[in-house]
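Asks: Predicted coordinates and the sequence they were generated for:
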Amino acid sequence: MNHRRLGASGLYVSEIAFGNWITHGAQVDNDTAHACVRAALDAGITTFDTADVYSDTKAEAVLSQALRGVRRESIELCTKVYHPTGAGPNDRGLSRKHIMEACHASLHRLQTDYIDVYYAHRFDPSVPLEETFLAFSDLVRQGKVLYVGVSEWTAEQITKGAALAREMKVPLISSQPQYSMLWRVIDAEVVPTCEREGIGQVVWSPLAQGILSGKYAPDQPIPQGSRASTAAGAPFFDRLVGQWMRKEVLFAVAQLSAVAQEIGLTLPQLAIAWVLQHPHVSSAIIGASKPEQVHENVKAAGVRLDPEVMNQIDQLLDGLIERDPAKTG
């Protein structure tokens, strides 16, 4: 497993990170979750990503249990704040009250004294940005947070946040956007903004919500047990169907599978390797519902794709790639 610096900071992260959105505390039992985390550790993954809102706060606790006995200094533990974690009006957002209380709750669930990277899970237009960064600044000064990140912020929002971070001496070092062969909305604005500000990308959904797993074939039923089948009827599933479960997309993905086979990779390995070719990407987050998926997907680490393969991917996906920066967030 290779490690890369996160932005212009001194923090190194594994180029493949393990995330537990959807899975821990929901789709898989705790024994399976622990086996997946152990597989990640065995593969050399040191960066673990979660959020307080995942599985209604259960995911943080499951991850903590799975990491029990691991030397804390040997891993990078990242979580997030913004989405509702309770019924009250202050149980959400980026107010000082919610950030401070949510951080303490995450520390308790994660059974740790500090968070390596604490993300603002979304931008909160209802709260003055100065209030948000003052709370982050205090957490950094207290040693409860080492670095700060943002997730799905636009270039304009990142620019404003970075200015406040400099003023308040807050180490804002990471952006966590969705990024894949099919979803490239950060390329036009977010990436150049982050490069100017010294912020690295830790990207989520390199498999485009599972479309690039190769599980979904054109004119075939949705496989039982797949993410699309287990999310049926949920807003997530509706977006997935509307965006990617189209015949032209699935035909293109089938052709990508052939490209992967020609160079000795699986389609998920090709998709993750594609993300990691980009110098602005510090780490790609993978999830897993069984340890075998971890073992297979980490083989994308260190793979170098020839320019001809990168061009072939672009040609096959021509007209299907989402590039509109307005869809950030």
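Replies: That came through fine. Numbering: from 1, shown residues only.
Asks: Could you use CA atoms for every contact and neighbour count after this?
Replies: Noted.
Asks: Show residues contacting stretch 242-255.
Replies: Residues external to stretch 242-255 that are found in contact with it (Cα atoms under 8 Å, 6 or more residues apart in numbering): 211-212, 214, 216-219, 316-317, 320.
Asks: tell me the helices in the stretch 151-300 of the chain, going along the chain?
Replies: For the stretch 151-300 of the chain, applying DSSP state H, counting those that start in this stretch gives helices covering 155-168, 190-197, 227-230, 235-243, 247-262, 267-276, 291-297.
Asks: Can you tell me the centre-most residue of this protein?
Replies: Centroid-nearest residue in the chain, with Cα atoms, centre = their mean: W204, separated by 2.9 Å.
Asks: can you name the farthest residue from the center of the chain?
Replies: Most peripheral residue of the chain (Cα atoms, centre = their mean): D219, 30.2 Å.
Asks: Quick check: closest non-adjacent residue to that residue.
Replies: Nearest residue to D219, sequence neighbours excluded (Cα to Cα, 6 or more residues apart in numbering): K247, at 7.4 Å.
Asks: thinking again about what came up before, the helices of the stretch 151-300 of the chain: which one's closest to L110?
Replies: helix 291-297 (21.5 Å; Cα to Cα).
Asks: Could you pull out the buried residues of that closest one?
Replies: Neighbour counts over helix 291-297 (16 or more other Cα atoms under 10 Å) mark 291, 293-294, 297 as buried.
Asks: From those residues, pick the one nearest E197.
Replies: Nearest to E197 out of these is N297 (Cα to Cα; 30.8 Å).
Asks: before we move on, the earlier item: next up, the contacts around the residue nearest to the centre of the chain.
Replies: W204 makes contact with 176-179, 284-286, according to Cα under 8 Å, 6+ apart.
Asks: Y147 now?
Replies: Counted by Cα under 8 Å, 6+ apart, Y147 has contacts 115-118, 140, 170-173.
Asks: Include distance to G149 when you put the residues you listed into CSV, please.
Replies: As requested, the contacts of Y147 are exported to CSV (distance: Cα to Cα, whole Å):
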residue, distance to G149
I115, 11
D116, 10
V117, 6
Y118, 6
V140, 12
V170, 10
P171, 8
L172, 6
I173, 6
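Asks: put this beside the first:
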Amino acid sequence: MEYRTLGRSGAVVSAQALGTMTFGAEADEATSGTILSAFIDAGGTFIDTADVYSSGVSEEIIGRWLAKHPTEAQQIVLATKGRFPMGTGPNDVGLSRRHLRAALDDSLARLQVDHIDLYQMHAWDAMTPVDETLRFLDDAVTAGKISYYGFSNFLGWQLTKAVHVAAASGFTAPVTLQPQYNLLVRDIEHEVVPAALDAGIGLLPWSPLAGGWLSGKYERDVAPTGSTRLGENPERGMEAWKARNAAERTWRVLDAVTEIADAHTASASQVSLAWLGAQPAVTSVILGARTVEQLTDNMAAVDLDLSADELQRLTDASAPQMDDYPYGTAGVQQRNRRIEGGR
């Protein structure tokens, strides 16, 4: 296993994190415990969950496992999130001090710990002033309830605003951002990645296999069946599957992934994860698994050494469409013409 610092902090985490959204849903408690043990045995140290995963059950499963494995628990860097509703009241949601105080205490209770290493704001809250949220997080660090904090699903300007408000107010600085990022979803490279690099924020990509697409399970124009998430639950996102299936870019990426995987006698998942782990600002790639077999295959990506040419081929094949102003070539030319013309 490879290890990296957690964003700009001095804490060290494994370059792969165990995502636990499946715990209590697609993986029962026994299976979840087996997955946790396999992850730790393979050198993993970073576990990510959230209060809303299975309505708190994911945190409860992790808490019971930690209580039964005190030695392993000492090596784990534990992350969870708050923001979304865990009740029906008007203050049971958001990033207000009132909601976060209750959400953090409830997460601590479910996880059976007195301290969380990384507490993440699950999404932006336009209703709450950002300084209120940051003050709460700074107070939580001072109180010893959390070591660090970060964000999830923030836009570039939202991340930058939070970073600068924290600095101007003398609050503890954020260290991470958890975005969706993979070979098929690279739009965060327009604004979010530059903002993270500018602030020294570490990225923790979720959905690194694009909902199974980058595992090579799907075939062109063949509706998913069998042991895939869409095959077992077609209502989960069949319209999105149709759109991705119809995009030539999807198959261009998958062709490149498959050919490189064959050259290394590796899986498509391993190639996709290896590319993502090599991207700027990425601290740890979040692996979601329903079985130990899936986890084992995915964790082998850290040992896959892709050449510079192979990484570039994947980057070129998956390049996001950026023709329009202000990002694409045509947009830059248009902007330059306006500047040269004094407009």
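Replies: Thanks, I have it. Note that the structure is a prediction, hence the values are computed from the model and not measured.
Asks: quick one: which of the contacts of Y147 of structure 1 is most hemmed in?
Replies: Neighbour counts for the contacts of Y147 of structure 1, by other Cα atoms under 10 Å, peak at L172, which reaches 30 neighbours.
Asks: That one pairs with which position in structure 2?
Replies: Applying TM-score structural alignment, one finds that L172 of structure 1 aligns to P174 in structure 2.
Asks: do you know how far its match is from G216 of structure 2?
Replies: 36 Å (Cα to Cα, to the nearest Å).
Asks: ditto for S307 of structure 2
Replies: 21 Å.
Asks: Compare those two (neighbour count), which wins?
Replies: G216 (16 against 9).
Asks: excluding its backbone neighbours, what's nearest the counterpart of that one in structure 1?
Replies: Using TM-score structural alignment as the criterion, G216 of structure 2 maps onto G214 of structure 1. Using Cα to Cα, 6+ apart and skipping residues adjacent in sequence, the residue nearest G214 of structure 1 is L267, 6.4 Å away.
Asks: next one: S64 of structure 1
Replies: Spatial nearest neighbour of S64 of structure 1, chain neighbours left out: L110 (4.8 Å); criterion: Cα to Cα, 6+ apart.
Asks: so how many other residues sit close to the one you found?
Replies: L110 of structure 1 has 24 neighbouring residues, counting by other Cα under 10 Å.
Asks: That one reaches A66, doesn't it?
Replies: No. Counting by Cα atoms under 8 Å, L110 of structure 1 sits too far from A66 to count as a contact (10.2 Å).
Asks: What are the boundaries of the helices in the stretch 1-150 of structure 1?
Replies: Under DSSP H, counting those that start in this stretch, the stretch 1-150 of structure 1 gives helices at 30-42, 58-66, 96-110, 129-141.
Asks: Deepest-packed of the ones you listed, please.
Replies: When these are scored by mean count of other Cα atoms under 10 Å, the highest mean neighbour count falls to helix 58-66 (a mean of 21).
Asks: average distance between it and structure 2?
Replies: Aligned to structure 2 and superposed, helix 58-66 of structure 1 gives a mean residue distance of 1.6 Å (mean Cα distance after the TM-score superposition for structure 1).
Asks: which residues does the alignment partner in structure 2 of D49 of structure 1 contact?
Replies: Superposed on structure 2 with TM-score structural alignment, D49 of structure 1 falls opposite D48. Neighbouring residues of D48 of structure 2 by Cα under 8 Å, 6+ apart: 17-20, 78-80, 286.
Asks: Okay, and which of the residues you listed map to strands?
Replies: 17-19, 78-80, 286 (DSSP state E).
Asks: Just send the residues you listed back as JSON lines, with neighbour count and distance to V257 of structure 2 too.
Replies: Below are those laid out as JSON lines (neighbours: other Cα atoms under 10 Å; distance: Cα to Cα, whole Å):
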{"residue": "A17", "neighbour count": "26", "distance to V257 of structure 2": "22"}
{"residue": "L18", "neighbour count": "24", "distance to V257 of structure 2": "23"}
{"residue": "G19", "neighbour count": "20", "distance to V257 of structure 2": "23"}
{"residue": "L78", "neighbour count": "22", "distance to V257 of structure 2": "32"}
{"residue": "A79", "neighbour count": "21", "distance to V257 of structure 2": "31"}
{"residue": "T80", "neighbour count": "26", "distance to V257 of structure 2": "32"}
{"residue": "I286", "neighbour count": "24", "distance to V257 of structure 2": "19"}
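Asks: from the residues you listed, which is closest to T128 of structure 2?
Replies: Nearest to T128 of structure 2 among the ones in strands among the contacts of D48 of structure 2, with distances taken as Cα to Cα, is T80, at 20.3 Å.
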